[in-house]
Structures are given as structure tokens and as C-alpha cells.
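# next comes the sequence, and after it the predicted model I'd like to discuss.
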Amino acid sequence: MVFYFKARPEAGDYTIFMGLDKYENEELIRYGFPEDIWFHVDKMSSAHVYLRLQKGQTIDDISEGVLEDCAQLVKANSIQGNKVNNIDVVYTPWSNLKKSASMDVGQVGFHNPKMVRTVRVEKRINEIVNRLNRTKVERKPDLKAEREAVNAAERAERKQQLREKLSYRILLRVKRDLHHSRFMELKQKRREELEKLEKERQAEIRSYKGLMVSEKMTSNKQIAETSKSLQELEEDFM
């Protein structure tokens, strides 16, 4: 059996939950979500209370109001902690919970003690506890199936993201290939134009050289020898 509670509505849509006993706590430890934050009364026996954050949120995103709800619920569900004031409640991300084969059922440790935070609870506030209890719902969830369903959804999402990324890369490659193909086409066209111009230039040079053949040319000396002088022309005229 797992008990579900709703945190104060003004803080957002947050679910708080805890197991009926140490066996449910064991299941919650095993099949938690990355968004889960674990709460427990420090150095005393208490329920294992979890807060499920929104996807993408971290422990730093917990508001003071929601933190107070979780701390009060943990205190109210600790036989010893509910009787005394000024207790400490520790909390840490679910991923930081450490479970070894030598531990008793429901017992838990931490991978990194530096990731464990503490909040002081001076006294029980009945107004908060009663409000939370009015939202309590009892369920017998298949925690393993829920976790597997989430894992499957996450795998499908990663595959979709990979497909989209691959499609984008293919599109970029096609565009790049098209640009390259167009560039090579223009380059080849330019080369052909230059070759054509060079052929025309060579043809003009050959034509000009043909006009410059010595047999077809008259030198200045030849012109001078065959031409009459100005005086001779004047005498002929007279």
C-alpha cells in the first residue's frame, strides 16, 4: 500500500507519497524516479516520504512551502519524532540512495553524504498535516511496471530525438552536396568558357600571323624605291 498526498495547490501540482511499511519502502527505493526526493527524520525511525518533482527540476527547485509540507508529513509519521520538537529532517535525491545486500529491509544509505540536506522542524503544525491528510489516497501500484513504462517512454523519446537528429544531419549533408554539385557545375562551366575564349584568342593570333607573312608584306625600303620623289612629281606635273 502506498499513500499519496497533494502538496499545497498554490505551489503547483506536486505529489507527495510514502509506503505503508518497510516493505513498501523497499519497493519505493528500488523503483524510484529521477525526479523523486526522499525525506526521513534524522536519527529516528520514520516513514520514507517522497516528493515527485516536475521533469527537469532538481532539489534546488523545491519551494519553502512544499519543503514544509514534506517535513511536516515526515514528522507526523514518526512515532518518536511526532512527540518532540526541534527535530531534523534529512532529504536527498532518490538517485543518491544507496542500497546494499547487507542492509535490512527498508534500510538505506547514501552514495554521497554531501548531497544530503537538512531542514529543522520546530514543532508539528496540525493545520498543514490535516490539510495533507484530506488529500490522502491509498493505492496498490505496481511500482515495477510503472518504472518500466517510464523507462520505455524515455527510450522511445531518445530514439525519436536520435531519428530527428539523424534526419537533420542527412538534410544538411544533402544541402551541402547540392551546393558542392552546383559549385562544381559552375566551375566546369567557367572552365569551358575560359577554354573557348582561349581558343578564340589563339585563332585570332594565327589569323594575324597569317597577315604578317613576309611574301605578302612590302617594306618601307621597297616603297621608297618604287615611289617618285616629290620633285619628280612636280616636274611631271609641270
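Arrived safely.
# from here on, contacts and neighbour counts on C-alpha atoms
Will do.
# helix or strand: which one has the residue positioned nearest the centre of the chain?
Centrality entry for the chain: nearest residue to the mean C-alpha point is residue 161, 9.5 Å, by Cα atoms, centre = their mean. For residue 161, the element it lies in under DSSP states H and E is helix 143-211.
# next SSE after that helix?
Once helix 143-211 ends, the next helix or strand along the chain (criterion: DSSP H and E) is helix 220-226.
# what's the offset of that next one from the middle of its chain?
92 Å (Cα atoms, centre = their mean, to the nearest Å).
# re the thing from before, check which helices and strands the helix holding residue 161 sits against.
Here helix 143-211 touches no other helix or strand, going by 3 or more Cα pairs under 8 Å, 6 or more residues apart in numbering; DSSP states H and E.
# and that helix, how far out from the chain middle?
27 Å.
# ditto for stretch 6-18
Worked out by Cα atoms, centre = their mean, stretch 6-18 lies 28 Å from the chain centre.
# and for it, what's in contact with it?
Applying Cα atoms under 8 Å, 6 or more residues apart in numbering, the contact partners of stretch 6-18 are 2-5, 25, 47-54, 63, 65-66, 69-70, 132, 135-136.
# next one: stretch 133-151
1-6, 27-28, 31-33.
# again, only this time at 7 Å
1-6, 31 (Cα atoms under 7 Å, 6 or more residues apart in numbering).
# buried residues of that stretch, list them for me.
For stretch 133-151, burial by neighbour count (16 or more other Cα atoms under 10 Å) applies to 136, 143.
# for comparison:
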Amino acid sequence: MVLYFKARPEDGDYTIFMGIDKYENEELIKYGFPEYIWFHVDKMSSAHVYLRLPKGQTIDNVPEGVLEDCAQLVKANSIQGNKENDVDVVYTPWQNLKKTASMDVGQVGFLNPKMVRTVRVEKRINEIINRLNRTKVERKPDLKAEQEAVNVAERSERKQQFREKKRQEDLERLEREKQAELRSYKNLMVTEKMTSNKEIASTTKSLQELEEDFM
């Protein structure tokens, strides 16, 4: 089961979600997307909370209010972290998560520690948690199928973009060839290079002259 929440609407349409247990967390780790940002209480057990970003947005421009919602939610879903003040929450792009065969279910590391950010949560803010809980929806998604469907759609879009690029390149090539042909034709029609009928007549022997030459 995956729990879905809506972040504060004044900052945009952002979806926050988390697995209900470590096995669901494992699925989310395996079948994520580049648009996901992963959150966890630092050095404590907690839920794995994800934020889905719009395409084109990065970890560097997440609205502060949305960041606070995610940090509060992950703190509230940590047994130890929920009891303490001044808790650090780490977050990083889903693509930066590292999973090896030796790790326990739901356990992750980082491919690049420099891509991990930290936000300090001074205390639990019940107003935020209550607002998020009012938007909570439980779903049991087929994460593998969702990932494959998105991948198929993206591959189809890339193919369409490639075909459109190829078509545009062909049109540009044909236009260049047409312009080159026109330039070549114009060169052939330059006045200095042309001979008039009068000039041809003046340099051509008459029938009588030809007969005289023959005799």
C-alpha cells in the first residue's frame, strides 16, 4: 500500500507519497522515476517519503513550503524522530539512491554523497501534519507497470521527435539543393556568356559561300 498526500496548494500541484512498510519502500526504490525526490530522517529509522516534481524542475528549486511539508511528514513517520526536536532530514533525487544485494529490505545508500541535502526540523508542527492527513489517499499501485508505461510513452515520444527532426533535416537539405540548382542556372544565363542570334549569323557562312568553298 502507498499513501498519497497533497502538498500545500498555494505552492503548486505537488504529490507527496510514502510506502506503508519496508517492503513497499523497496518497490518504490526499485520502480521510481527521475522526477522523484527521496526524504528520510537522518541516522534514524523513518518512512521513505517521496516528492514528485513536475518535469523540468530540479531539487534546487523546490518551494520552501513544499520542502517543509515533506520534512514534517517524514519526521512524523519516524518513531524516534517524532519524539525529538532539531531533527535532520536528508533528501536527494531518486536517481542518486544506491541499492546493493547486501543491503536489507528498504535499506539504501547514495551514489554521490554530494547530491544529498539536509534540512533541519526544529519541532513537529501538528497543523501541517493534520492538513496533509486530510488529503491522504491509500492506493495499491502496480509500480512496475506504471514505470514501464511511462518508459514506453517516453520512448515513443523520443521516436516521434527523431522522426520530426529527420523530416526537418530532409526539408532543409532539399531547400539547399534547390537553391544551389537555381544559382547554377543563373550562372548559365549570365549575359556575358550568352551569344545572340545576330552574332551567330555573322559568324556563319552563307550557302553560296559554302558552295564556292566546295568548288
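Sure thing, it's come through. These numbers were taken from a predicted model, which means no experiment stands behind them.
# superposing both, give me the TM-score.
Comparison of the two superposed chains (TM-score structural alignment, normalised by the length of the second structure) gives a TM-score of 0.91, and 206 aligned residues with a Cα RMSD of 2.1 Å.
# on that earlier part again, counterpart of the residue nearest to the centre of the first structure in the second structure?
In the second structure, the residue paired with residue 161 of the first structure according to TM-score structural alignment is residue 161.
# try residue 92 of the first structure
So residue 92 of the first structure corresponds to residue 92, using TM-score structural alignment.
# its match: neighbour count?
When neighbours are defined as other Cα atoms under 10 Å, residue 92 of the second structure has 22 of them.
# so which elements touch the helix or strand hosting it?
Take DSSP H and E as the rule and residue 92 of the second structure turns out to sit in strand 87-93. In terms of contacts (3 or more Cα pairs under 7 Å, 6 or more residues apart in numbering; DSSP states H and E), strand 87-93 of the second structure is packed against strand 36-41, strand 117-121.
# so what touches it?
Outside strand 87-93 of the second structure, the residues touching it (Cα under 7 Å, 6+ apart) are 36-42, 71, 81, 115-122.
# PyMOL command for the buried members of those?
PyMOL command restricting the contacts of strand 87-93 of the second structure to the buried ones, with burial defined by 16+ other Cα under 10 Å:
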select buried, resi 36+37+38+39+40+41+42+71+81+116+119+121
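# what's the burial count for residue 32 of the first structure?
Around residue 32 of the first structure there are 21 other residues, counting by other Cα under 10 Å.
# and the closest residue to it other than its chain neighbours, how far from residue 23 of the first structure?
Excluding the flanking residues, the one nearest residue 32 of the first structure by Cα to Cα, 6 or more residues apart in numbering is residue 94, at 6.5 Å. Distance of residue 94 of the first structure to residue 23 of the first structure, computed by Cα to Cα, to the nearest Å: 17 Å.
# which of these two has more neighbours?
Shown here are residue 94 of the first structure and residue 23; by other Cα under 10 Å, residue 94 has more neighbours (23 against 13).
# surely that one meets residue 39?
No: between residue 94 of the first structure and residue 39 there is no contact under Cα atoms under 7 Å: 9.5 Å.
# buried among the contacts of stretch 6-18 of the first structure? Make that a PyMOL selection.
Filtering these down to the buried ones (16+ other Cα under 10 Å) takes a single PyMOL command:
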select buried, resi 2+3+4+5+25+47+48+49+50+51+52+53+66+69+70+132+136
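# quick one on the thing from earlier: can you tell me which residues contact the nearest residue to the match of residue 92 of the first structure once chain neighbours are set aside?
Among residues not flanking residue 92 of the second structure along the chain, residue 116 sits closest, at 4.8 Å (Cα to Cα, 6+ apart). By Cα under 7 Å, 6+ apart, the contact set of residue 116 of the second structure is 90-92.
# among the contacts of stretch 133-151 of the first structure, which two are most distant?
Pairwise distances across the contacts of stretch 133-151 of the first structure peak at 20.6 Å for 6 and 31 (criterion: Cα to Cα).
# show me which of these two is the more surrounded one.
Set residue 6 of the first structure next to residue 31 and count neighbours by other Cα under 10 Å: residue 6 wins out with 21 against 17.
# how near is that one to residue 73 of the first structure?
Distance from residue 6 of the first structure to residue 73 of the first structure, by Cα to Cα: 11 Å.
# again with residue 205 of the first structure
Going from residue 205 of the first structure to residue 73 of the first structure by Cα to Cα gives 102 Å.
# in terms of neighbours, single out the busier of these two.
Under the neighbour definition other Cα under 10 Å, residue 205 of the first structure and residue 73 were set side by side, and residue 73 has more, 28 against 11.
# now which residue in the second structure aligns to residue 145 of the first structure?
Using TM-score structural alignment as the criterion, residue 145 of the first structure maps onto residue 145 of the second structure.
# identify whichever of the helices and strands packed on strand 87-93 of the second structure lies nearest to residue 154 of the second structure.
strand 36-41 (16.3 Å).
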